[in-house]
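Student: coords below, sequence missing:
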């Protein structure tokens, strides 16, 4: 079975067991390691592997062809994207007319940013530039852009670049809605045996938790030069109960995010019931 997920520690931790043939009855995986912007684009075009990790924000474009798998993704509390600047400014009005780098136009991070900016930034944010997430902090530091929207382990390392956090969009979302933050989703072609894929991913998550040291070499091999401690912090933050099962709170969070975004015209309107089918 063909699958694409990122080289980030949460994904390699979750899929280690299945990728290494440790899940009984599961087919062998042919893994493509891809940035979330690439998988968002592939899924929107109906291209790429049969199973992929994409942004929850990209779901409205793909749900006719792909089913949302209710496990394996990234959703939680205290794990949202950050808006960073070089200057120590806290006022959102700073972003009026400014250049902001984002990791993907269809990323959940960018969707949260748009919802937040619509509330908080007077006038319009200036130019939006899509940039691989590992390039954003150096670009802010070097003055190539005015602000950056960052995800993943950047929340642990932005201080090393001398950057300032203007806002934590996860905190804003949780305070505004009381719900967890939907970040990354696992999807599979509807023509596949979705229930079996769900079972195998859930067993891979269980194996990872029961054998936390087993995946360390695999995780660090793909961890883009981050330290073991940062990789562990990354896993602890993004792999949680919602990774094993979205549950009712998880689905409510996704429905709230995408329902609000559709009302604002940020994503196409779609049948929310497809999220559970």
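Tutor: In hand now; what should we look at? Everything numeric here is computed off the predicted structure, so don't read it as measured data. Numbers count the residues shown, from 1 in each chain.

Student: can we go C-alpha only for contacts and neighbour counts from here?
Tutor: Will do.

Student: Going along the chain, name the helices of this structure.
Tutor: Counting by DSSP state H, one finds helices in the chain at the ranges 9-19, 36-44, 108-120, 133-141, 154-157, 169-177, 194-210, 216-221, 228-238, 241-244, 247-264.

Student: For residue 78, give its distance to residue 206.
Tutor: 23 Å (C-alpha to C-alpha, to the nearest Å).

Student: Could you do residue 188 as well?
Tutor: Taking C-alpha to C-alpha, one finds residue 188 at 20 Å from residue 206.

Student: With neighbour numbers in mind, choose between those two.
Tutor: Here residue 188 and residue 206 are set side by side on neighbour count (other C-alpha atoms under 10 Å), and the busier one is residue 188, at 23 against 15.

Student: Just confirm that one contacts residue 51, I think it does.
Tutor: Yes: using C-alpha atoms under 8 Å, residue 188 is in contact with residue 51, at 4.3 Å.

Student: about what we covered before: residue 82: which of the helices of the chain is closest?
Tutor: With C-alpha to C-alpha as the criterion, residue 82 lies closest to helix 169-177 of the helices of the chain, at 5.9 Å.

Student: ok, and here's another one to check against it:
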């Protein structure tokens, strides 16, 4: 049996999609060796060629296309689901002179922030630093950081934690490009060959079908991996980030990927 190295995050949309596959809930023709990590770490692993199949940021695609192929399923793309730019203060406006904390250099969140900044602050240069996505949120809540871009489950708890919304980067992207927000995608090494890659896509779709067929969306596996073990937050997360594009990116999704590639190269 062929062994494949798979990398996914612990976020509910990833664990929802891939649970049946990684937990052996259906017969697979592969032996899956799974790495769970935050998205920036997965991006870096793929840049180094350390994974055979991985869920990565769409923003990293231009830098890996020589070695990896974009799959038509298993990603995170949609409308109304983009990264949010927050202030540590409830009532504040964006300050271009202040540093903005982003969840990883190669993340789509970083790309969308730069896209927004270039369009709205064309004469200025952004001050940027990077941290893991959970560290960005914690830094805002503790007021160690004045501005930052938030992704994943934390986008559902900001009102409770008294942060100030500066702008919805996903909404800005939608208005400018008239395409869905390309957050994450699944890629596979070209060297696996067409037949193996096709089988991988079939198994991802089967895993996703089994997840939707469950009576309850949230399982123990998903709950234990989540940053916020609250079923209502987890279900919101799944319904927001697991969309029709997760099963098949289609023509709209391909359009969004093309825009992303152009923006990435420009940055």
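Tutor: Right, received. Where do you want to start? Because the structure is a prediction, the values reported are computed rather than measured.

Student: still on that earlier bit, let me have the helices of structure 1 in a markdown table, extended by distance to residue 85 of structure 1.
Tutor: Supplementary listing: these in a markdown table, determined by distance: least, C-alpha to C-alpha, whole Å:
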| stretch | distance to residue 85 of structure 1 |
| --- | --- |
| helix 9-19 | 26 |
| helix 36-44 | 22 |
| helix 108-120 | 14 |
| helix 133-141 | 6 |
| helix 154-157 | 13 |
| helix 169-177 | 14 |
| helix 194-210 | 36 |
| helix 216-221 | 29 |
| helix 228-238 | 22 |
| helix 241-244 | 31 |
| helix 247-264 | 25 |
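
Student: so which of these is the most packed in?
Tutor: Each of the helices of structure 1 was scored by mean neighbour count; the highest is helix 9-19, a mean of 24, by mean count of other C-alpha atoms under 10 Å.

Student: Relative to structure 2, which residues correspond to that one?
Tutor: Helix 9-19 of structure 1 falls opposite residues 12-22 of structure 2 when the two are matched by TM-score structural alignment.

Student: Report the mean deviation for the matching stretch after fitting onto structure 1.
Tutor: With the two structures superposed, stretch 12-22 of structure 2 lies on average 0.6 Å from its match in structure 1, counting by mean C-alpha distance after the TM-score superposition for structure 1.

Student: For the aligned residue in structure 2 for residue 62 of structure 1, grab the count of nearby residues.
Tutor: Aligning on TM-score structural alignment places residue 62 of structure 1 opposite residue 64 in structure 2. Counted with other C-alpha under 10 Å, the neighbours of residue 64 of structure 2 add up to 17.

Student: close enough to count as contact, residue 64 of structure 2 and residue 47?
Tutor: Yes: in this structure, residue 64 of structure 2 is within contact of residue 47 by C-alpha under 8 Å, at 6.1 Å.

Student: Out of the helices of structure 1, flag the one nearest residue 148 of structure 1.
Tutor: The closest of these to residue 148 of structure 1 is helix 133-141. By C-alpha to C-alpha, the value is 6.0 Å.

Student: Determine the angle, from 0 to 180 degrees, between the closest one and helix 36-44.
Tutor: 130 degrees (axes from the mean of the first three to the mean of the last three C-alpha atoms, to 10 degrees).

Student: what's the mean deviation for helix 133-141 of structure 1 versus structure 2?
Tutor: Per aligned residue, helix 133-141 of structure 1 averages 1.5 Å (mean C-alpha distance after the TM-score superposition for structure 1).

Student: Can you check which part of structure 2 that helix sits on?
Tutor: For helix 133-141 of structure 1, the matching stretch in structure 2 spans residues 133-141, with TM-score structural alignment as the criterion.

Student: and the matching stretch, how far out from the chain's middle?
Tutor: 17 Å (C-alpha atoms, centre = their mean, to the nearest Å).

Student: Can you tell me what sits against that stretch?
Tutor: Stretch 133-141 of structure 2 has contacts (C-alpha atoms under 8 Å, 6 or more residues apart in numbering) with 38, 86-88, 101-104, 145-151, 154, 161-163.
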